[in-house]
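> how does the following fold in three dimensions:
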Amino acid sequence: MAATIAFDIQNDRRGDIRAILARSGSAGHPHVQSLLLPQARLHDLTDAVHAVCAVHGNHPSMIDYAMARGIQIETLPWLIQSSNAFAHERAFLANLTSAAGPLPSTPGQAQTDAALTQLRQTLEMLANSDRRGCATGAVCALILDWRTIRQLLDQAARRFGLSAPVNQLPEPLLDMTEEEAATLGLARARGFGATQLLVQHRVLWDLLEARASARRG
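Alright, predicted model coming up:
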């Protein structure tokens, strides 16, 4: 266990977002895996669509906050492209949420609403961080992890009779220049931002898994 933890810390310090995603991305969460099965329960898919919309369906998005903050100015063209593409994802989410219908009856809805609000606020704080590289790492992780989330949304669209648009999000900024790589603070900030984004997504899936269990209980 100690060797694994040390390896994870080294990846975070190097800003190795691919390795961080492989360790903590949504694709490895059991609830996400269950939602991607053809026999996934419609109530569970509906709940997931509403929750993802509650976290990522608002404007401004965390990408918009990072763009407006402009701490790492050299990333601005990429952030603008990412923001424009994510606007299409928000529109898809809105249509999908409407097609999914009302939330399934689940105990503890008020607590869920509060948890989703807190989660969204945490992502906004990451995007507004004054630490150079933190928002870049978080947005990179979002773009990568969104590929898995988009598989889930596409699955829901098929079940609810919608056509899913093409995901237009650009490639994340994974590679750093030699000068950036030598700046330990920047690499650490990127790793921190990516890790914290993925932690919040895991919190989301844990919450939805608990809600699915409560509905069946």
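> contacts, neighbours, all on C-alpha from now
Will do.
> how about the helices in the protein?
Taking DSSP state H, the helices of the chain run over residues 2-14, 17-24, 30-35, 42-56, 62-69, 76-100, 109-127, 134-160, 178-182, 184-216.
> what angle sits between the fifth one and helix 109-127?
When you say that, I think you mean helix 62-69. 40 degrees (axes from the mean of the first three to the mean of the last three CA atoms, to 10 degrees).
> for helix 62-69, buried residues please.
By neighbour count on 16 or more other CA atoms under 10 Å, the buried set for helix 62-69 is Met62, Ile63, Asp64, Tyr65, Ala66, Met67, Arg69.
> one more sequence to fold, the one below, so I can look at both together:
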Amino acid sequence: MSVESVPFDRQSGSWSVLAALAEADGSAHHPFVQAMSARGAATRDLADAIHLLCALHGRQPGVIDHALAHGPNAIAESWLDEAAYAFADERALLARLTAAAGPIPSTPGQAESEAAVTHQLHALDMLAQSDRTGCAVGAAIALVLDWRAIRHVLEAAADRAGFAPLPSTLPIDADTATLAATIAADPAIERAMSFGAQQLLAQHRALWDLADARKSARDRH
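Below you'll find the model as predicted:
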């Protein structure tokens, strides 16, 4: 199911919409993520996935940091502050895993891959710094929700590297649901949050599609 096919139903509430988007089009359902999360994934493919993730989310400021710095209201600021603090640990884990993975695996079309990730970075920056009220928060919420599936890839890479990462401390659903319900009293803000979430998830899908294409290119050579 594509994100565009998920209806924006105000009767279900903003939290239900965001949760449904993450469930329908989050990373958990992508075949490449499922393959990397399972035992037996090729080391080079797992290493490549970690490098791509680090390129997209290993920098600071990232999606949550931009959203926090972009003047959220007091309620959103508290949640974003907690999320940014927790994501700093995820960023540190990504850096450790990238170092453990070694050089990025040699793959045909490397220049094109780098250009694609650069485009994705630009898209995420635009979302997280959008002047459309609710868009940046929606993107940040989608990142937190989708990170659960991404965490499985990180944990698989950590296991391959011989260590166990600390549990994630990203905001729990109850806190995120309260945030979504509180700030989305205005239908326009609800729609903006949904849009931000949709676009963030689309960028993640594009990253996994790229990783899968790179895997196929290596397998052919």
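> please state their TM-score.
The TM-score (TM-score structural alignment, normalised by the length of the first structure) is 0.91; 215 aligned residues with a CA RMSD of 2.2 Å.
> picking that back up, okay if I get the buried residues of helix 62-69 of the first structure as TSV plus distance to Ile17 of the first structure?
Output for the buried residues of helix 62-69 of the first structure, formatted as TSV (distance: CA to CA, whole Å):
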residue	distance to Ile17 of the first structure
Met62	18
Ile63	17
Asp64	21
Tyr65	21
Ala66	18
Met67	20
Arg69	22
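> just name the closest of the residues you listed to Gln196 of the first structure, please.
The nearest member of the buried residues of helix 62-69 of the first structure to Gln196 of the first structure, counting by CA to CA, is Met62 at 13.1 Å.
> surely the closest one is in contact with Ala127?
Yes: with contact defined as CA atoms under 8 Å, Met62 of the first structure counts as touching Ala127 (5.5 Å).
> between these two, what contacts are shared?
Residues touching both Met62 of the first structure and Ala127 (CA atoms under 8 Å, 6 or more residues apart in numbering): Val139.
> for the helices of the first structure, which one sits closest to Gln168 of the first structure?
helix 76-100 (5.4 Å).
> mean shift between that closest one and the second structure?
Compared with the second structure after the fit, helix 76-100 of the first structure shows a mean deviation of 0.7 Å (mean CA distance after the TM-score superposition for the first structure).
> what does that helix rub up against?
46, 49-50, 53, 56-58, 61, 63-64, 66-67, 70, 153, 156-157, 160, 162, 164-165, 167-170.
> buried members of these into PyMOL, please.
In PyMOL, this line selects whichever of the contacts of helix 76-100 of the first structure come out buried by 16+ other CA under 10 Å:
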select buried, resi 46+49+50+53+56+57+61+63+64+66+67+70+153+156+157+160+162+164+169+170
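> in space, what's closest to the aligned residue in the second structure for Asp8 of the first structure - neighbours in sequence excluded?
Alignment note (TM-score structural alignment): Asp8 of the first structure maps to Val6 of the second structure. Once flanking residues are discounted, Val6 of the second structure sits nearest to Leu21: 6.9 Å by CA to CA, 6 or more residues apart in numbering.
> what is the burial count for that neighbour?
The number of residues packed near Leu21 of the second structure is 26, by other CA atoms under 10 Å.
> now do it against Ser130 of the second structure, distance only.
Distance of Leu21 of the second structure to Ser130 of the second structure, given as CA to CA, to the nearest Å: 20 Å.
> and if you look at Arg205 of the second structure?
Taking CA to CA, one finds Arg205 of the second structure at 21 Å from Ser130 of the second structure.
> what of Gln120 of the second structure?
15 Å.
> same check on Arg96 of the second structure?
As for Arg96 of the second structure, its distance to Ser130 of the second structure is 31 Å (criterion: CA to CA).
> ok, these two, which is more surrounded?
Neighbours per residue, other CA under 10 Å: of Arg96 of the second structure and Ser130, the larger number sits with Ser130, 18 against 13.
> can you count the residues close to the residue found closest to the more buried one once you drop the neighbours it is linked to in the chain?
Excluding the flanking residues, the one nearest Ser130 of the second structure by CA to CA, 6+ apart is Ala136, at 6.1 Å. Residues lying near Ala136 of the second structure (other CA under 10 Å) number 31.
> before we move on, what about Ala174 of the second structure?
By other CA under 10 Å, the residues close to Ala174 of the second structure number 10.
> isn't Ala136 of the second structure up against Leu124?
No: with contact defined as CA under 8 Å, Ala136 of the second structure does not reach Leu124; the gap is 9.3 Å.
> tell me the residues that contact both of these two, please.
Going by CA under 8 Å, 6+ apart, residues that sit against Ala136 of the second structure and also against Leu124 are Val63.
> now the residue sitting nearest the centre point of the first structure. Nearest residue, chain neighbours left out?
The residue lying closest to the centre of the first structure (CA atoms, centre = their mean) is Leu142, at 4.4 Å. Distances taken as CA to CA, 6+ apart put Leu197 closest to Leu142 of the first structure, at 6.9 Å, once the chain neighbours are dropped.
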